[in-house]
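Q: I need the structure of the sequence given here:
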Amino acid sequence: MWKRLSCGFATSCRTPPETLVNRLPLSLSLLAIALFASTALPAKDTDPALAWASIKDIHQRMDAGQLTSETLARQFLERIRQIDQSGPSLKAVLETNPDVLKLATELDRKHAGGALHGIPVLLKDNIDTGDRMLTTAGSLALADAPPAPRDAGLVARLRKSGALILGKTNLSEWANMRSNHASSGWSARGGQTRNPYVLDRNPCGSSAGSGAAVAAGLATVAIGSETDGSIICPAAANGIVGIKPTLGLVSRSGMVPISHNQDTAGPMARNVADAATVLSVIAGSDPRDPATVDADKHATDYTRFLDPNGLKGKRIGVVRQLAGAEPNADRVLEQSIALMKAQGAIIVDPVEIPHLKELGDVELTVLLYDLKHDMQAYLATRPGSKMKTLADLIAFNRREAQREMPWFGQELFEQAEAKGPLTDKAYVEAQAKAKRLAGPEGIDAALAKQHLDALLSPSWGPTFVTDLVLGDHVVSGDPTVGGASQPAAVAGYPSITVPAGFAHDLPVGIVLFGAKWSEPTLISIAYGFEQHAKAWQPPSFLETVGGKPVPASP
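A: The predicted structure is shown next:
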């Protein structure tokens, strides 16, 4: 049975993961060496506190003349060298921007004062940048293709705000839509990303590298993407904040797709304020993405909703259908409910979302059809690539099976390739049913029945041990063990996960979701919760649960 994109996949193989890097195409190996050699320069007057500094803190230091973007960039590059490339060896960052120090110097000269001026941002490696960095979705099939010819829509917005694009993060290859048996956070290009809290645990979801990198202090913020669970799960598993926006609020132009019905990019940060700042920058209409036609009507400065009393008077419904499978997650949920009540929230418990168990099959049908259609449309934007269709990717994987499929196969690719055009009756009916059951007859109905502002559930329990042989340890078909992302993902509605506690050194989060365009309400509630829960803690890079920490390399 298919497992949602926050879940994973695997088959047995004889090739150990550490040998995969040695088998990269020569051109890619040389490029990687050149990129890291050109940017991993020692930072002057290293200040470890900058790894955890917020956007506000960084800007205050810059305004006071105590910090430059170049110095900040150098420190993050050195931290990537010490923690990601060696030491704990997280494998969260695929490549750093070879022009990052030059760009940082230019930003220091401009003093433009944008919302993200000088702030280092990492991008998931399914987001195009019109520079010397690659966009591969973690696959060797695109590793020899020329870089994308232009920035993705959201990247253009980041640059306009003064953001410093620091590099690209590892991900579950093809955003976890290649096989039913993968290990989340594994790609042929980057290997297996590790969870910075406990290194033998999984970072979860296809935005694994973005989540692990932000949690480990390798950048101030990052961008992830979600089709179903791939922002919410890695944010929760890595103890950070993740926002999956309303479908159409953030442009998908220049993003390697799965489904135009569910794909969206969103911010990943260590606190709600930073996530809201990034969302304010990347939200808005883009003529290259028709889904964003109404975005400018709803996009706003989301930092206006950072109210420490944001819980007061809010009606929040507890979705018990998405709880009850993991005792640590349930414990943290109960503590969170108690805190919300103490801060003036009105808790309605339980609240039922109709049709929840009916979403899985129709969702998969839509995603398989969309994958074939949308992938071909994206590949057409990559001149110079030999890959033109999903069939080309399947054939490449077969030819390069030893490198591309050492642990798991491509049955989802093959199922998608067997689908017909988007005019097929099966697709049209499944797409309409999925949106109707998840949205108007699902989330909207639950909110309206009890006059609710938002819905609440555990976002994820303590994450599972990484297993390249058996894949992600997720109970097939269980919506709780698989996370609470599905209703909002299928409906195209927003959700936000916030750190809420710990269990056995592992982060546990809660997720809030609601109606279309309800980001302001969700951010207000999440910020009010965060300010009183104060649940975030930096990672310890433990070898295993109860084990010793792995130090950074000198």
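
Q: for the rest of this, base every contact and every neighbour count on C-alpha atoms.
A: OK.

Q: now the strands for this protein?
A: Counting by DSSP state E, the chain has these strands, from start to end: 93-96, 120-124, 164-169, 186-187, 191-192, 221-226, 241-244, 264-269, 315-318, 346-348, 454-460, 495-503, 506-513.

Q: show residues contacting the longest helix seen in the chain.
A: As far as residue count goes, and with DSSP state H defining each element, the longest helix of the chain is helix 359-379. Contacts to helix 359-379, defined as Cα atoms under 8 Å, 6 or more residues apart in numbering, come from residues 2, 254-261, 385, 387-390, 412-413, 415-417, 419-422, 427, 430-431, 433-434, 437-438, 486-487, 490.

Q: hang on, isn't Asp286 packed against Gly248?
A: No - between Asp286 and Gly248 there is no contact, the gap being 9.5 Å when judged by Cα atoms under 8 Å.

Q: so what sits against both of these two?
A: Any residue near both Asp286 and Gly248 by Cα under 8 Å, 6+ apart counts here, and that gives 292-293.

Q: which of the two has more residues huddled nearby?
A: Shown here are Asp286 and Gly248; by other Cα atoms under 10 Å, Gly248 has more neighbours (28 against 21).

Q: pretty sure that one contacts Arg288?
A: No - because the distance of 11.6 Å does not satisfy Cα under 8 Å, Gly248 is recorded as not touching Arg288.

Q: is it true that Pro245 touches Asp263?
A: No - the pair Pro245 / Asp263 is not scored as a contact, 9.9 Å apart, by Cα under 8 Å.

Q: re the thing from before, just the buried ones from the contacts of helix 359-379?
A: Neighbour-count burial (16 or more other Cα atoms under 10 Å) is assigned, among those, to 2, 254-261, 385, 387-390, 412-413, 415-417, 419, 427, 430-431, 433-434, 437-438, 486-487, 490.

Q: roughly how far is stretch 293-300 from the heart of the chain?
A: Counting by Cα atoms, centre = their mean, to the nearest Å, stretch 293-300 is centred 22 Å from the centre of its parent chain.

Q: got the buried residues for it?
A: Residues of stretch 293-300 classed as buried by neighbour count (16+ other Cα under 10 Å): 293, 295, 299-300.

Q: before we move on, the earlier item: narrow the buried ones among the contacts of helix 359-379 to those in helices?
A: Secondary structure assignment by DSSP H places 390, 412-413, 415-417, 427, 430-431, 433-434, 437-438, 486-487, 490 of those in helices.

Q: how about TSV for the strands of the chain, with distance to Arg399 and mean neighbour count added?
A: Conversion of these to TSV gives the following (distance: least, Cα to Cα, whole Å; neighbours: other Cα atoms under 10 Å):
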stretch	distance to Arg399	mean neighbour count
strand 93-96	23	25
strand 120-124	26	27
strand 164-169	26	27
strand 186-187	17	32
strand 191-192	19	25
strand 221-226	29	30
strand 241-244	36	33
strand 264-269	31	31
strand 315-318	49	23
strand 346-348	55	18
strand 454-460	37	29
strand 495-503	40	27
strand 506-513	39	28
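
Q: let's see this one next, to set against the first:
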Amino acid sequence: MRGRLAALSLFIAIMLVGPAITAASAPAVPGSSPTVAGIDLEKATIPDLQRAMDRGRLSSVQLTLFYLHRIRALNPKLNAVITTNPDALRLAFESDLRRQRHRTKGAMDGIPVLVKDNIDTADRQATTAGSFALAKSRPTRDAHAVSRLRDAGAVILGKANMSQWAGYRSFNGSSGWTSVGGQTNNPYVLDRNPCGSSSGSGVAVSAHLATVAVGTETDGSIVCPSGQNGIVGVKPSLGLVSQSGVVPITAKQDTVGPMARNVVDAAILLAALNGPDRRDPATVDAASHALRDYTKFLKPQSLRGKRIGVWRDTYGVTPETIAKFDKAVQELRRLGATPVDVSIPYIDIIDANEFPAIRTEFKHYLNAYLASTGGTHPADLAGLIKFNEDNAAVEMKYFAHELWVRSQATNGDLNDPAYKALRAAATSAGQRGLDETLRNHRLDAIVSPTNNAAWKTRLGVGDGGLFVGSSGPAAVAGYANVTVPMAFDGALPLGMSFMGAKFSEPDLLALAYAFEQGTKARQLPKFLPTIG
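A: Now for the predicted structure:
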């Protein structure tokens, strides 16, 4: 009886609020602020939404319906969402019931979240990594990050599109393309690329298709789509957030992380995601660094008296980006920091060893993931290669899988001395490069451009190496990296990355918050079809 009454109440709630949401959700005026229940979502933070729900001005069902309608209206242009969760409204209704009974679970309760489609959910949603090869896979348990979200009362809104297989398939792959979800488009200029591989998560957050989203990164896959879509992204230190239940590239660098429109929301989501997981030994070692509240570090004056390294000579950075970055450095000085020019050493060692090591790791970790995942799907990397060849018209429509072929040619043995030398060299170079730079210059953090302005998407040609390579040292070292909106190059956003030591997330979030509050660089997307 209680179940039937709850279902009836949910139906009534949807009928009452649904018509009011529909008109507000479609962006009739490009670039106008989306509102629900009179709340400007561009300005609102998660604490603002929680206060509105506590006061009865807003409900989780109402907020969830808003996003579902907005996804329906905008996703045909953006291809940012692969699927919406058929259980989303039930989860929202359950959150509203908890609130009525004064039993809310914290800051994330009732907040709609999109998760990248390489993160397992043991529900009615598939986890495909953007490939039809996994369309019938059936994970038997949630990824640890998803379990943490459920424990926090968040509404799992759906799965975000991505670069297929997290971008590790071909040198000519297009960031944001999957055979399942199509090509994700940048909401600022639709024919421009969103960067990858957490492209759908970045676009969805920027375009207000969810309050926040969860991405994953091996090297650049959170920070680049965050920078290129004008949002905040946090690439956590390795081990702070569990990578269990995620379609892998390599456990030596992979991490799950938050993507949000502002630093406050990113900090709240990070607190919900992090914590020890017995399936991921790295998180057990990092348990003492997993905090339940990062917002207490966020103060507008946090840049005062800080020494900030300024790293300009990143791979592929354009003069236009450097000009905007130099102005941002002046803003750091205005906000009380002391900028110090630096050059991070050992980048050449990282470049020579990172991806040769990943070739062996990818085969090892992907085979292990497939072996532990239920449902019908290829059993291993060799089977995936054959699946692509048998379904080339769909899976290899625009590019091949030469990275897979190279990975399959390795022995996949993590005890192989030649492989171990590659990984040791790469990781050591990343850690030494950051540690020595921070120590020798007495720095609190290092900043660099996150990205160039978004390039035009060219399916079949690839990204052409047109993105900035500032993510490398932190990614390979396993250290923290936070990107925040910095400026605009014409109609396209640019991000600035704050990098620091391992488990320096509290400090980096504080610095990013001070810069965000002092510059207010983010602007709403305008969904322009193209630019000159």
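
Q: coming back round to it: can I get the strands of structure 1 in CSV with distance to Gly528 of structure 1?
A: CSV is the format used below for the strands of structure 1 (distance: least, Cα to Cα, whole Å):
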stretch, distance to Gly528 of structure 1
strand 93-96, 32
strand 120-124, 25
strand 164-169, 29
strand 186-187, 35
strand 191-192, 35
strand 221-226, 21
strand 241-244, 13
strand 264-269, 16
strand 315-318, 13
strand 346-348, 14
strand 454-460, 14
strand 495-503, 11
strand 506-513, 12
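
Q: between those strands, which gets nearest to His59 of structure 1?
A: The minimum distance between His59 of structure 1 and the strands of structure 1 falls on strand 120-124, with 12.0 Å, by Cα to Cα.

Q: what residues in structure 2 pair up with the closest one?
A: Strand 120-124 of structure 1 corresponds to residues 112-116 of structure 2 when matched by TM-score structural alignment.

Q: mean shift between the matching stretch and structure 1?
A: Overlaying structure 1 shows stretch 112-116 of structure 2 at a mean distance of 0.2 Å from the equivalent residues (mean Cα distance after the TM-score superposition for structure 1).

Q: centre of the chain to that stretch, how far?
A: Counting by Cα atoms, centre = their mean, stretch 112-116 of structure 2 is centred 10 Å from the centre of its parent chain.

Q: would you mind pulling the contact partners of that stretch?
A: Taking Cα under 8 Å, 6+ apart as the criterion, the residues outside stretch 112-116 of structure 2 that touch it are 60, 63-64, 154-162, 198, 200-201, 210-216.

Q: can you tell me how far Ser237 of structure 2 is from Lys252 of structure 2?
A: The span separating Ser237 of structure 2 from Lys252 of structure 2 equals 11 Å under the rule Cα to Cα, to the nearest Å.

Q: ditto for Arg72 of structure 2
A: Taking Cα to Cα as the measure, Arg72 of structure 2 falls 38 Å from Lys252 of structure 2.

Q: equivalent analysis for Gly110 of structure 2, please.
A: For Gly110 of structure 2, the distance to Lys252 of structure 2 (Cα to Cα) stands at 33 Å.

Q: quick one: contacts for the aligned residue in structure 2 for Ala283 of structure 1?
A: Mapped onto structure 2 by TM-score structural alignment, Ala283 of structure 1 lines up with Asn274. When the contact criterion is Cα under 8 Å, 6+ apart, the partners of Asn274 of structure 2 are 145, 148, 240-242, 290-291.

Q: ok, 7 Å please
A: By Cα atoms under 7 Å, 6 or more residues apart in numbering, Asn274 of structure 2 lies in contact with 240-241, 290.

Q: equivalent analysis for Ala484 of structure 1, please.
A: Applying Cα under 7 Å, 6+ apart to Ala484 of structure 1 gives the contacts 322, 457-459.

Q: got it, and Pro225 of structure 2?
A: With Cα under 7 Å, 6+ apart as the criterion, the residues that contact Pro225 of structure 2 are 194-196, 198-199, 202.

Q: between those residues, which is closest to Thr530 of structure 2?
A: The nearest member of the contacts of Pro225 of structure 2 to Thr530 of structure 2, counting by Cα to Cα, is Pro194 at 13.7 Å.

Q: how about the helices in the stretch 201-350 of structure 1?
A: In the stretch 201-350 of structure 1, the helices defined using DSSP state H, counting those that start in this stretch lie at 208-215, 232-237, 272-282, 295-298, 327-342.

Q: now those in CSV, with distance to Leu103 of structure 1?
A: As requested, the helices of the stretch 201-350 of structure 1 are exported to CSV (distance: least, Cα to Cα, whole Å):
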stretch, distance to Leu103 of structure 1
helix 208-215, 21
helix 232-237, 28
helix 272-282, 19
helix 295-298, 29
helix 327-342, 42
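
Q: Lys116 of structure 2 versus the residue nearest the centre of structure 2, what's the distance?
A: Geometric centre of structure 2, nearest residue: Gly215, 2.8 Å, by Cα atoms, centre = their mean. Note on Gly215 of structure 2: its distance to Lys116 of structure 2, by Cα to Cα, is 5 Å.

Q: what touches both of the two?
A: 198, 201.

Q: map Lys520 of structure 2 across to structure 1 for me.
A: Under the alignment (TM-score structural alignment), Lys520 of structure 2 maps onto Lys534 of structure 1.
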